[in-house]
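Colleague: Show me how the following folds:
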Amino acid sequence: MLDIKELEKKINEVDIVQVFTTDLNGRAITLQVNPGNIEAFFKRGVGFDGSSVSGYGSVDNSDKLLIPLANTFRALEFSNEKLGFFIGRIDEEQGDRSLSDPRALLENVLEQAREEFGFQFLAGPEHEFFLLMGDEYNKDIHSDKAGYFHADPRDRGESVRKEIVLVLEKCGIQFEKMHHEVTPSQHEINLGCLDPLSAADRTVLFMYITQRVTHENDLHATFMPKPFNGQNRNAFHIHLSAQDQDGHHLFFDPGEKNELSTLARQFIAGIVKYARETSIIMASTFNSYKAYVIGKEAPIVRGWGLKNRSSMVRIPYSDAPENKRIEIRSPDPSGNVYLQMATLIGMGLQGIREKLDCGDPDTGSNYDLDKKKRLWDRRFLPGCMFEALVEAEGSTFLKDFLGDMLFTHYLDLKKEEWEGYRTYVTPREHKRNL
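Modeller: A predicted model of the protein is given here:
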């Protein structure tokens, strides 16, 4: 059990204390608190205006509580200060969890997996981002012209990646690998696998550290899905494996084809079946759908494959039972990580309940130009935000999974975003039509 007195000693060693959570869009929000009152905050929380945070309340029902979670504390050592970091949960009233809190949804689906199936999961997200010269688009925005695995001095972001990893390591988080990506200015840092709730919390922490460190280096880190025409996107691939309560690996079966268990096939089938109607969670912005194009390392077809990087769900090479996992390649980092994790697991569990089978794996590249896409072609992932919204609005699965309140709040938020883009006249329209 966590020793509060020991934690208070660690808090006394930092300069400021901030409690982080996300809005419904997935953007990090934070509240600085007085460290002298931290024990009271653990018990009673800190009040805030939920109507001023996307998706958390209306003006007539806006009083919310942010409760710092003691077991999420990290001491972050930046160049100019030491910051005490907490993840917080959202309550309506003391002890009454907010039905609009995506973190609560992830907690609930993990508990459901334990109670109904005896499952637990490990999750390992891949973090991709661009390091740019500023946050306003111009011809000199790229920080380098390097490519995949290129080294310093062509990879001018190597020193920044090292600083990011150093901050992570000092607060107890080890990285697995990091490198320059295919596209100029693009980078990837991968961390180890954790339970999905801890992995989601760590993603919020990682994105904050990345943006903070790059700012200190006079650069700008963006997790925007598709910043540049004709280039690869920022992806947020999520690796998932399942274990029983004794630690046996449930996606591995040496007696089955490709050593993929029946349970794994059912889990994959659920993700494939519900991929279109949950796409607005995996790819949640207008910009997200500009990345679903042929040949740019983003999935376009609903399906799965073995070691196939054009597949939506991929089975990576594994040399041991504990490494047997699935990789979901449709999410991007603009979404809410708690919603993404929860929904992926929820789709997989539904596939098990329905005893679905994922069928044959993809063969060859899904970027085959002979695949002629029709309007509203259900073989494919949605081609635009509007298509994803229509699929989500008609989804009984998504409404039941999210619950009425979260479903309504989220879709209202996304419809408003779509309407803003739908009615905005762009410079390209002026150029072509004025």
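
Colleague: Only C-alpha atoms from now on, for both contacts and neighbour counts.
Modeller: OK.

Colleague: How far does stretch 104-114 sit from its chain's centre?
Modeller: How far stretch 104-114 lies from its chain's middle: 17 Å, per Cα atoms, centre = their mean, to the nearest Å.

Colleague: List the buried residues in it.
Modeller: Applying a neighbour-count criterion of 16 or more other Cα atoms under 10 Å, one finds Ala104, Leu105, Leu106, Val109, Leu110, Gln112, Ala113 buried in stretch 104-114.

Colleague: Return the closest of those with respect to Met405.
Modeller: Nearest to Met405, judged by Cα to Cα, of the buried residues of stretch 104-114 is Leu105 at 11.8 Å.

Colleague: Can you show me the strands along the stretch 51-200 of the chain?
Modeller: For the stretch 51-200 of the chain, the strands defined by DSSP state E, counting those that start in this stretch cover 63-68, 74-77, 82-93, 96-97, 119-132, 175-180, 186-191.

Colleague: One more, please, to line up against the first structure:
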Amino acid sequence: MTTDGPLDLESLALEAAEGDLDTVVVAFPDMTGRLLGKRVTARFFLDHVVDRGGHAGEGIEACNYLLTTDVEMEVVPGYRYATWEAGYGDFRAIPDLNTLRRIPWLEATALVLCDLTDHDGNPVSVSPRQILKDQLKRAEAAGFSVKMGSELEFFLSPDTYEQVAENHFRAPRTEGWYNLDYHILQTSKDEPIIRRIRNEMLGANIPIEFSKGEAAPGQHEINLRYSDALEMADNHTVYKNGVKEIAHLEGRSATFMAKPYAAQPGSSCHIHTSLWSTDGETPHSCGEAGDGMSADMRAFVAGLQTHLADLTLLGAPNLNSYKRYQPESWAPTATVWALDNRTAGLRLVGHGAGLRIESRIPGADANPYLAFAGVIAAGLAGIEAGLDCGEPFNGNAYAANADDSDDGPTLTHVPWNLPDATIAFRDSDVANGAFGEDVMYHLVHGAEAEWKAFHQSVTDWEYRRGYERL
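Modeller: Okay, the predicted model is just below:
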């Protein structure tokens, strides 16, 4: 039987009956954006997990501590949402059947993403998918739907994940040894795995546009087609997980760290955003003539210029995130908009219905649900305040200053480290108004715990610098 096209419950049941599908990964994103969940037999999924055939689906249950751990899966004390005192109970993961898809790189396997609810069926407000959904509801109330696209870069290594770990994560080799930006010969060497990723993502109903080499040895970018913001975040998450799974199956490894190599450019997550009518049919980003921004889009961009620095934490959530922000590194830090200018943090590109603003600030390590939510919250603040973005910046935004010296224009820059970004986010009126007390506490506490964990560690850099000489 055919296994092409979207997967629904009817086709899942047919493929399960014929033995073509026997496993469904029932998953949800955690606070880092990675997928957690369970592998469920296809028959149990159809009979018990989802609404079908007159019975109410039960979803799956999982421990609520999963939204309060760090990347090491260590329980982080001090959260309000889930605690030792409350006993770390369960939440329920309810499949969103719009996300049901085959996973071609895993044998006889499908995947579905879930929303999280408490025992009473209420959404878990601090779950990343719900955080984004809440911002999309605010946009809808303002008369818009939001379409987004995220461009993810990653480094490919001939070393397996196990080999990298055995070498204590010291300088994994890269595929190739020179800059392969748009390079056809060098990317041909990686084409067997890159082609597999492109084609198998299409088989997973993730619309791939193209692949290209990026600006460092072993660095690649594979672009997904833009879509509604929630669908884009879902596709981003499944794609990112899939790239790592395929790399593993090919005896290699891939990393989406923001800055895995000090001497090379980092990996970004450029976020493209456009405004549409609530039915998603009519573009609202361009003016009536189609050759410039509408008043609403100008206000949205003004909101990004004014507030995105304070919401940097949502697009740069880790210690390593801030290592990208180096002068003339292709990772802009100035929250200024410009016309097709890659030195600016906000780059206006496209025309007509394709007119959109690109935020070049987030890194590839960002949780897309949170990064998208931050962009929407900042932009909506501009619309609510009736702001205007003014004239575009001209020149090299890296050369502009973040102080009061006379050597160039003064621009607002993103924070340079995680503690500063955490404080800026915590104290932001826009963030507090958009996300509410529970979400703000949850996100800030996670960032503070990450900094504390790092601050209590001793790095290789410290050993090299001080073991003998200090």
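
Colleague: Quick TM-score on the pair, please.
Modeller: For this chain pair, the superposition-based TM-score is 0.92 by TM-score structural alignment, normalised by the length of the first structure; 426 aligned residues with a Cα RMSD of 2.3 Å.

Colleague: quick revisit: which members of the buried residues of stretch 104-114 of the first structure occur in helices, if any?
Modeller: Ala104, Leu105, Leu106, Val109, Leu110, Gln112, Ala113 (DSSP state H).

Colleague: got CSV for those, with distance to Gly270 of the first structure too?
Modeller: Output for these, formatted as CSV (distance: Cα to Cα, whole Å):
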residue, distance to Gly270 of the first structure
Ala104, 22
Leu105, 18
Leu106, 17
Val109, 15
Leu110, 16
Gln112, 16
Ala113, 15
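
Colleague: does the nearest residue to Ser395 of the first structure once chain neighbours are set aside count as helix, strand or coil?
Modeller: Spatial nearest neighbour of Ser395 of the first structure, chain neighbours left out: Glu277 (6.0 Å); criterion: Cα to Cα, 6 or more residues apart in numbering. Three-state call for Glu277 of the first structure (DSSP: H, G, I helix; E, B strand; the rest coil): coil.

Colleague: quick one: contacts for the alignment partner in the second structure of Glu277 of the first structure?
Modeller: Residue pairing (TM-score structural alignment): Glu277 of the first structure is matched to Asp310 of the second structure. Asp310 of the second structure sits next to Val414, Pro415, Ala421, Ala424, Phe425, Ser428 when contact means Cα atoms under 8 Å, 6 or more residues apart in numbering.

Colleague: from the residues you listed, which is closest to Gly292 of the second structure?
Modeller: Of those, the one sitting nearest to Gly292 of the second structure (Cα to Cα) turns out to be Val414, at 26.8 Å.

Colleague: Give the aligned range of the longest helix seen in the first structure in the second structure.
Modeller: Identified as the longest helix of the first structure according to DSSP H is helix 196-216. Under TM-score structural alignment, helix 196-216 of the first structure corresponds to residues 229-249 of the second structure.

Colleague: compared with the first structure, how much does the matching stretch deviate?
Modeller: Here the mean offset of stretch 229-249 of the second structure against the first structure after fitting is 0.8 Å, by mean Cα distance after the TM-score superposition for the first structure.

Colleague: Pull out the buried positions in that stretch.
Modeller: Result for stretch 229-249 of the second structure [16+ other Cα under 10 Å]: buried residues 229-240, 242-248.

Colleague: Show me where the stretch 251-400 of the second structure has its strands.
Modeller: Assigned by DSSP E, counting those that start in this stretch, the stretch 251-400 of the second structure shows strands spanning 253-255, 269-276, 337-339, 346-349, 356-359.

Colleague: Can you name the residues in contact with the first one?
Modeller: This means strand 253-255 of the second structure. Phe154, Phe155, Leu156, Ser157, Pro158, Asp159, Thr160, Tyr161, Val243, Lys244, Ala247.

Colleague: Who wins on neighbours among those residues?
Modeller: Each of the contacts of strand 253-255 of the second structure was scored by neighbours using other Cα atoms under 10 Å; the highest score is Phe154's, at 28 neighbours.
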